[in-house]
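Chemist: Structure here, sequence nowhere to be found:
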């Protein structure tokens, strides 16, 4: 392995081999900072051109080998770098981009879970929200198959922050009936921070962060056309996606269109009426690089039309939505700029999102003189609820020059947001919200095996709303105007060290906060998707928490073992409580605060017995308990789960590389630790199977997958299903066939 420099334009070139000096074809050479990369050819050689001056981190990854991340300094020159990769039995050690210093996971102080887009598709998940539940410690609150909200170690809603295209996703996520709103096509993978991440992300990252990585651009000087098709037997659904991307000199282009359509999902006994949905998604991207500058502009438009079931009705296979249903448009524009100096770097991220949420309901009465046909048009044409949320966000981070073993990052972050109502119904009032935060964090490499990381942050959030009077059934509901300001300091400290060369130990202590959302402060009416009248409480204060994480990872040549434990102390946890009153024929609930705690963890192993290189046995157990200090259990806490997977891998380079077959048993225990508004949920077991691989035909490669989820058509209800109160089962057997080809 060596580095030499020859005067020329900035480029990196060399040859990559294995430890026996055999050239490796298809090794990915990629820079997260530049959003660009290339791959090795048949003789293991590569060239990455048009690299800006300054310090740039380059990652070398290849399936079955240990990843390498190396920082190079460029100054109007060519750099030659040859590399010998070591074999790795278990998995690729990937660069984590959701944490401050973008290190390999093995070097990262905070343990972050990652799931690639290909791994998600192998699970046969219908939606992205369902796919991430395969990460230990992550669940979803679901309403049928179309609406899902991530749950991280028992916390969900506004307590989990979602990032997409490098900016925070704002789409009225306070509502239980509001889904994730992100299509799984055109993404590279998902990273999950399980714990408070307010230091880097501000309010709402109190419970954790879901960081969705966008699809990478094409390798340098390449053009690729991609087609992806999936079929779902349970919902009679299809998902079709076509993408084109090209990289030419300093420019990169990307475009992807996706259409998905599903009918009502089927349980072992019946179809659940009006759980049908359809989705249109468009993703565009442009990248540009010059001497000291790199920029990336991305745009995502998503239209989702989601049926809202009112119980088991007519059994059809229709895809045309019935009322009530949601029609949601989401526009996300992001601009990422990287300015490279000699020994430092400035990142400036700008984002603008427009979320337009409409909900259509059935009119109870005809307009006088209106025919049945006219009534149907009237009911389709006017949204009872129509909210538009506009958010401008910014994030500037300056990576100071390294001094000694210290890396330092300082930054500012904020947003400006407006909510406007156009419909006759109001869930939340017209409002304006502004965030502003300042932070600093440092990473210290004590020695080769030990790293320390610490940081501090200050945030301010202001919320102002308009006064509204809404007449409902001859009663007037008043949304009083508020003008609130919330402030918070947060801090974190972490340490990572290696014991006996095979045990990685991480200890992290972090504080987080969440300002009350508009629904909690201002609600005054019957909330959609619930059978209760909700009253806001404008006296609410910040939720704050302090979480302790301790993890151990044992890595031997043929055996992995992990244990992650946490204790999360929450101050002023916000929850709904009944008042005993009745309004609009619904029980009245108001928002109160109480201290609470959550504790638990994830534990498991991965066995790869020698000499059976094709066999893998993976097992994980996850548990979380959440209680208020008054002794009541917290709501929406997932049941304990034990997940076992037996997987075989086989490969024939001439016609079936990367083949696999697997069978898994997911055992969910009885959940009896329930809040006062919940009932217990019985235990159940689900068996899933999968088969797939790459099929080579001439010079083309077809990636195929066949999944069967809930193989034995088990009748069950997940504890986090919002249809549980109506005793509606979760989906039965679902056969998913996938085909992916890149030209």
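Modeler: Happy to help now that I have it. Note that this is a predicted model, so its numbers are computed, not measured. Numbering: from 1, shown residues only.
Chemist: Every contact and neighbour count from this point should use C-alpha atoms.
Modeler: Fine.
Chemist: pretty sure residue 551 is touching residue 563, no?
Modeler: Yes. With contact taken as C-alpha atoms under 8 Å, residue 551 and residue 563 are classed as touching, separated by 5.5 Å.
Chemist: Neighbour count for these two, which is higher?
Modeler: Regarding residue 551 and residue 563, a neighbour count based on other C-alpha atoms under 10 Å identifies residue 551 as having more, with 21 against 17.
Chemist: quick one, what contacts the more buried one?
Modeler: For residue 551, the contact set (C-alpha atoms under 8 Å, 6 or more residues apart in numbering) comprises 505-507, 562-565.
Chemist: and here's the other structure:
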């Protein structure tokens, strides 16, 4: 009897299975949430069966041969928030979807508007769009980033510009170039990022260390530079931008061409060239400040829904002149230069670049692949290779006149694996691991003592980020990351300095060979670092949000902080590292309140950052060498407190006029010495008014005002013996210059040359009033004023 019942049960199941026919059709449209426009290229996927459809130019999709019952549908689009819906279908069904779309071409960007999708849930973030990048194509990456509240720059003249986020720079700011973490000796104050900004599609700035997927050591923040989206249709498009620049009597040209095929293949190439001669302050020429740059990149790949790959190669070459007057031969020259109102060296204008100067070449190659697995998620793999060759030329005589004083070659191999798991109800999980090998080779043919030694460096990391969407308004996130670093170096030390620093007592077993007046050593280090973050985002509406985030991050010392020992020629100073330096630990609390009304909006972003064992480079004295007396800058560790506020606001006063406003301030304190810290940016504010008339060929006219306050909190100056004056004199190396105010003007207009070709002409005038000023964060402020008035005429052709 039991057997009969069981057979009847199996027969019933079979009959039901045969009776269920999978012939249901699901169709509909996908639209933009903000302007109700149709979204082309959106993907609608049935999660259980992996059946999918892609919307056409009218936003229409259709899925056939579906089985009746409950199904889970995932709707996604590049630069949109992915949406998952549970539907019950018993017959042919029409279902329309709306996505919150952020692609920069679809809406005008306000100061605090998100034109690029957020990289984190609860961090302070800001975006820079393709339109802003085009307008700033004559400048450097650092110049472009200054458009974001809370970001300043540490300069060596006008051409070497390093971004600083919330008062932190160098190795504490990570730069991601199309998914590749830049490895270009970022530790040096005069080492600018080796990136061609004209090859970038958009930029996202994450303030703080909460973006653990990029690295755990971003105490300042992360700059994420991505390419724009490739549309899934057969098309060919490009753009060319030409800039004529008055200050420097030169210009630059960049062109980009992209071909996309309807089978998801794409190829894109970008090339640029820039040439400037000596730049000028309002009252004199800044001799030997020319620059020449060349960049090229090519990108090829295929982006399907289930799987895809991308391969990229990029090359960047730059030659930068260092202000001739900044090359000092002695401490007496430094005192004289600081006390002089004009540079000690002023020559006639030239496009030639002489010593002192820098030459840098950077190669980047990347291969990435991704694949989606049913019921698991999306797995991504990436390998990248970088080679950075840096040469620094001093003013030398005789047969060494054209020989570099510093010649470093840094080679880096990185492999990473990332898994974005299928959503578990209200939970999203992302995990990843990374391995990196790096080799530094200082060429001994310079015949100069090597500032940074030979070393091999091994890195490994693992992270996990969990996001919990409690409801439509609340989203919580937490993350954890572990990083391991091993450094194996070969370095020569002068015996007297080795003993003077007490290394013979602490690191005697590192001595490999004793040559009498110098020692060959083999320093080895292992660093174990933990980083963590937890945060929350409250969004009562699509136009209102409140974020709070806590991030704990640890950063291992970089090679410069450990090994520097000698004259840094391009910096004209002696730098001394310390083998005793340990990892620094940051504890940062950041809050962000954003609100968009119909015609105005604002963002308030306060933060507090306590950094334990902060690694500080500061003036510590003067040392006499065979080449003269030079200021000594030494590394030490202390506890640091940073307290700051970023404010952004905008107002659309009418259909034609709008204003934008930014203010930022950060206060720093050395808690061990109960005093100020060197190179902390002063408060600053930027305000602009813009007139735009779409009926007049998109005519736009803007006037902006930049006011930088004086930094009143600086360390004490040094007192040293001056042979020239035969007495102790004050070296005002820490004095801050006065506050300054700059006015900038810009205008542009568009012309349609054909159905698919558009010409945009622009005129920009920086420092309209030709104001003389010096910036506290410009390392050449001791020797000369900053740039004077600069006219930039731009022609942009989209085709």
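Modeler: Sure, I can see it. Everything numeric here is computed off the predicted structure, so don't read it as measured data.
Chemist: Provide the TM-score value for the superposition.
Modeler: Taking TM-score structural alignment, normalised by the length of the first structure as the basis, the two superposed chains have a TM-score of 0.85; 688 aligned residues with a C-alpha RMSD of 3.4 Å.
Chemist: what ranges do the helices span in the stretch 201-350 of the second structure?
Modeler: When assigned using DSSP state H, counting those that start in this stretch, the helices of the stretch 201-350 of the second structure occupy the ranges 331-339.
Chemist: where along it do the strands fall?
Modeler: Counting by DSSP state E, counting those that start in this stretch, the stretch 201-350 of the second structure forms strands over residues 202-207, 221-226, 235-245, 250-260, 265-276, 279-280, 285-286, 291-303, 307-321, given from the N-terminal end onward.
Chemist: Highest mean neighbour count out of the ones you listed?
Modeler: Per-residue neighbour counts averaged over each of the strands of the stretch 201-350 of the second structure give the maximum for strand 285-286, namely a mean of 28 (mean count of other C-alpha atoms under 10 Å).
Chemist: what about the residue nearest to the spatial centre of the first structure, distance to residue 182 of the first structure?
Modeler: For the first structure, the residue sitting closest to the mean C-alpha position, by C-alpha atoms, centre = their mean, is residue 210 at 3.7 Å. As for residue 210 of the first structure, its distance to residue 182 of the first structure is 12 Å (criterion: C-alpha to C-alpha, to the nearest Å).
Chemist: Mind giving me the ChimeraX command for buried ones among the contacts of residue 551 of the first structure?
Modeler: Selection command for ChimeraX covering only the buried members of the contacts of residue 551 of the first structure, criterion 16 or more other C-alpha atoms under 10 Å:
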select :505,506,507,562,563,564,565
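Chemist: In JSON lines, list the contacts of residue 551 of the first structure along with secondary structure and distance to residue 136 of the first structure.
Modeler: JSON lines is the format used below for the contacts of residue 551 of the first structure (DSSP: H, G, I helix; E, B strand; the rest coil; distance: C-alpha to C-alpha, whole Å):
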{"residue": "505", "secondary structure": "strand", "distance to residue 136 of the first structure": "18"}
{"residue": "506", "secondary structure": "strand", "distance to residue 136 of the first structure": "17"}
{"residue": "507", "secondary structure": "strand", "distance to residue 136 of the first structure": "19"}
{"residue": "562", "secondary structure": "strand", "distance to residue 136 of the first structure": "11"}
{"residue": "563", "secondary structure": "strand", "distance to residue 136 of the first structure": "11"}
{"residue": "564", "secondary structure": "strand", "distance to residue 136 of the first structure": "10"}
{"residue": "565", "secondary structure": "strand", "distance to residue 136 of the first structure": "12"}
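Chemist: Now flag whichever of the contacts of residue 551 of the first structure is closest to residue 695 of the first structure.
Modeler: residue 562 (34.4 Å; C-alpha to C-alpha).
Chemist: Tell me which residues touch the closest one, please.
Modeler: The neighbourhood of residue 562 of the first structure, defined by C-alpha under 8 Å, 6+ apart, consists of 551-554, 602-605.
Chemist: Can you tell me which of the residues you listed end up in strands?
Modeler: 551-554, 602-605 (DSSP state E).
Chemist: Spell out, range by range, the helices that occur in the first structure.
Modeler: When secondary structure is read from DSSP state H, the first structure shows helices at 117-122, 128-131, 198-201, 372-381, 518-522.
Chemist: winner for burial among these?
Modeler: Burial of the helices of the first structure is given as mean neighbour count (mean count of other C-alpha under 10 Å); helix 198-201 ranks first at a mean of 27.
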